[in-house]
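# coords please:
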Amino acid sequence: MRGREAKRLSRLLIGVALAAVPAAVAVAAALLWPRSSTASATPAQDSADAGFARDMAIHHQQAVELSFIVRDRTSDEDVRRLAYDVINTQANQRGMLLGRLDAWDLPKSSQQSPMSWMQHDMPGMEAMGYKPHDGSLMPGMATNTQMDQLRTAGGRQAEIRYLRLLTAHHKGGIAMSQAAAGMAKTEQVRRLAQGMVESQEAEMKLMADMLKERGATA
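Have a look, this model is predicted:
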């Protein structure tokens, strides 16, 4: 009994520590942000830079949540390693995005609908044929139903569900990042968005191989 409680406490402490990463990175990003650049190149509240930072922070948070779920639903080392990578990478990037908003002295939430920043130069979600539903706020995001299904799955079934959900998640994230890389006015956001495209494309190739090994496809 004591061993079970110790294991549960260990998981809780790990979750708390990782959950604190975005806030810590956000503070660091705000402190390290050059004052001269913020004074001369602060994006507007409805800009692509600010909109992408807000939306992708939400998008990344779900990828982190998906990865925490599968971490406890399988003992497969490859899947758990991928989950840890996603948790660390996307929590770190989320902190950087929130740090940008802090540095610009812009709110981290908005009354505007998700991805409305894309409507300046290209179709937004409605024009793309996507409408938020069942907790899926942006393209690629899992629905509440899909999240619940992952929570109740186990072993190989959980692995396949996770890999499929994360593949779709990356597809949506890549589309958003490509738009931001072309629309953002600040070099920092353009560079960060392009980095997301490249890293998530690489992970999609890895997940395609992992699904194939499990007799499944995306």
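# only C-alpha atoms for contact and neighbour calcs from this point on.
OK.
# for this structure, what's the longest helix?
helix 155-183 (DSSP state H).
# quick one: buried residues of that one?
By 16 or more other C-alpha atoms under 10 Å, the buried positions in helix 155-183 come out as 158-174, 176-181, 183.
# Check stretch 64-71 too.
In stretch 64-71, counting by 16+ other C-alpha under 10 Å, buried: 64-71.
# Report the central residue of this protein.
Centroid-nearest residue in the chain: His60, 1.3 Å away (criterion: C-alpha atoms, centre = their mean).
# can I assume that residue sits in a helix?
Yes. Counting by DSSP: H, G, I helix; E, B strand; the rest coil, His60 is found in a helix.
# what about the nearest residue to it once chain neighbours are set aside, distance to Gln112?
Of all residues not flanking His60 in the chain, Gln90 sits nearest, at 5.7 Å (C-alpha to C-alpha, 6 or more residues apart in numbering). When distance is defined by C-alpha to C-alpha, to the nearest Å, Gln90 is 24 Å away from Gln112.
# What is the longest helix of the chain packed up against?
helix 48-71, helix 144-152, helix 187-213 (3 or more C-alpha pairs under 8 Å, 6 or more residues apart in numbering; DSSP states H and E).
# Relative to Leu13, which of these is closest?
helix 48-71 (13.0 Å; C-alpha to C-alpha).
# In the helix or strand following the closest one, which residues are buried?
Using DSSP states H and E, the helix or strand that follows helix 48-71 in sequence is helix 77-103. Within helix 77-103, the residues that qualify as buried are 79-80, 82-84, 86-103, counting by 16+ other C-alpha under 10 Å.
# which helices and strands sit right next to helix 77-103?
Helix 77-103 sits against helix 2-19, helix 21-32, helix 48-71, with contacts defined as 3+ C-alpha pairs under 8 Å, 6+ apart.
# Quick one: residues contacting Ala48.
Residues near Ala48 by C-alpha atoms under 8 Å, 6 or more residues apart in numbering: 117-118, 180, 183-185.
# Following up with a second sequence; could you model it the same way so I can compare the two?
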Amino acid sequence: MTEAGSTVEHPPDGPPLDGAGGSGEHGGEPRWTRPLVAIAAAFGLLLLGAAAGLLITLPGSGSQSVPGPVDIGFAQDMTVHHQQAVEMASWERDHTTDPALQQLAYDIESTQTEQIGRMQGWLGLWGTSAFPVGGHMAWMGEGSGHDHGGAAAPTAVATMPGMASTEDLRAMRAATGNELDVLFLQLMLRHHEGGVPMLQYAAERAQVPEVRNLAAQMLRAQTSESEYLTHLLTERGGQPLPLQGVR
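Predicted structure coming up:
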């Protein structure tokens, strides 16, 4: 997505999941209509989020801050991080038969789609690239005198922590039933955990109040959601995956 409200492009950090496809009915609704409804809803959420992002510079918004490297880097990287979560949630929503997981996947998809729209709205207003160029997370520690995880991070990394690999996504597409549900919960839990350092850093060090507030809101929501994901995973006989580091 290069402008607020336009279609979100797939970033290079991971392959997009395929569409739901299939035929038949689910709850009395033809299966082929579900992707169309989801696309329309996602587009509406992107527009809503982008409109919320535009409020950052409207008179009376209370924001006079100029964005710095943390604001810009966070919005770019978290857009990429969120996009993969949205795609995994969309796949789970359309392929699980578990009502609890269908609702959870829908909630993750809709919430993070709206947040993507908000961050993309900011980036458009700031006149910066919609996505990071040359890697991720260089904004964590760069020129701030702070460090990340005990070590300075002045250079970009190829992959953010928590991101699902090509093999992970392929396995998710191939899985069905409880195997699919367990894998989704494992990947989403690891994904949430991987985003925590970025959320904490932006909540503490972003220059724009709205960016700090959004990062803090994301951190609270995803911490609570991680507890729920862990509960659902345990109920279904699964164990959390180890969190891989940046690379």
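# Please list all residues in contact with Leu189 of the second structure.
Contact analysis of Leu189 of the second structure by C-alpha under 8 Å, 6+ apart lists 226, 229-230, 240.
# Can I get the buried part of those residues as one ChimeraX selection?
To isolate in ChimeraX the members of the contacts of Leu189 of the second structure that are buried, counting by 16+ other C-alpha under 10 Å, one can use:
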select :226,229,230,240
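# Can you tell me which of the contacts of Leu189 of the second structure is nearest Asp147 of the second structure?
Taking C-alpha to C-alpha as the measure, Asp147 of the second structure lies nearest Ser226 of these, at 25.2 Å.
# What's that closest one aligned with over in the first structure?
In the first structure, the residue matched to Ser226 of the second structure (TM-score structural alignment) is Met204.
# Apart from its chain neighbours, what residue comes closest to its match?
Nearest to Met204 of the first structure is Thr167, by C-alpha to C-alpha, 6+ apart, at 5.9 Å.
# average gap between stretch 181-192 of the second structure and the first structure?
Compared with the first structure after fitting, stretch 181-192 of the second structure has a mean deviation of 0.3 Å; criterion: mean C-alpha distance after the TM-score superposition for the first structure.
# What is the corresponding segment of the first structure for that stretch?
Stretch 181-192 of the second structure lines up with residues 159-170 of the first structure when matched by TM-score structural alignment.
# Show where stretch 99-112 of the second structure falls in the first structure, residue numbers please.
By TM-score structural alignment, stretch 99-112 of the second structure lines up with residues 77-90 in the first structure.
# ok, residues contacting that stretch?
Residues from elsewhere that reach stretch 77-90 of the first structure (C-alpha under 8 Å, 6+ apart): 18, 60-61, 63-64, 67-68, 70-71, 74, 159.
# Can you get me the centre-to-centre distance for that stretch and its chain?
The chain centre lies 13 Å from the centre of stretch 77-90 of the first structure; the measure is C-alpha atoms, centre = their mean, to the nearest Å.
# how big is the offset of it relative to the second structure?
Looks like 0.5 Å for stretch 77-90 of the first structure (mean C-alpha distance after the TM-score superposition for the first structure).
# How about the contacts made by the residue nearest to the centre of the first structure?
Listed by C-alpha under 8 Å, 6+ apart, the contact partners of His60 of the first structure are 90-91, 93-94.
# Can you find the partner of it in the second structure?
Under the alignment (TM-score structural alignment), His60 of the first structure pairs with His82 of the second structure.
# Could you do Ala48 of the first structure as well?
Counting by TM-score structural alignment, the partner of Ala48 of the first structure is Val70.
# now its match: how far from Asp107 of the second structure?
Look at Val70 of the second structure and Asp107 of the second structure: by C-alpha to C-alpha, they are 27 Å apart.
# Repeat that for Ala174 of the second structure.
Taking C-alpha to C-alpha, one finds Ala174 of the second structure at 23 Å from Asp107 of the second structure.
# again, but for Glu29 of the second structure
Distance from Glu29 of the second structure to Asp107 of the second structure, by C-alpha to C-alpha: 20 Å.
# again with Gly141 of the second structure
32 Å.
# what does Arg118 of the second structure give?
Going from Arg118 of the second structure to Asp107 of the second structure by C-alpha to C-alpha gives 17 Å.
# same question, Trp126 of the second structure
Noted for Trp126 of the second structure: a distance of 29 Å to Asp107 of the second structure, by C-alpha to C-alpha.
# aligned partner of Arg170 of the second structure in the first structure?
Counting by TM-score structural alignment, the partner of Arg170 of the second structure is Asp148.
# Measure how buried its match is and give me the count.
The local packing of Asp148 of the first structure (other C-alpha atoms under 10 Å) involves 12 other residues.
# Same check on Ala20 of the first structure?
13.
# next one: Glu198 of the first structure
The tally of other residues near Glu198 of the first structure (other C-alpha under 10 Å) stands at 13.
# likewise Gly237 of the second structure?
10.
# Tell me the secondary structure at the equivalent of it over in the first structure.
Taking TM-score structural alignment, Gly237 of the second structure has Gly215 as its aligned residue in the first structure. Secondary structure assignment for Gly215 of the first structure (three-state DSSP): coil.
# Any chance you could list what contacts stretch 93-111 of the first structure?
The contact list for stretch 93-111 of the first structure (C-alpha under 8 Å, 6+ apart) reads 21-31, 33, 38, 42-43, 45, 50, 53-54, 56-57, 60-61.
# Equivalent analysis for stretch 13-26 of the first structure, please.
Applying C-alpha under 8 Å, 6+ apart, the contact partners of stretch 13-26 of the first structure are 87-88, 91-100, 102.
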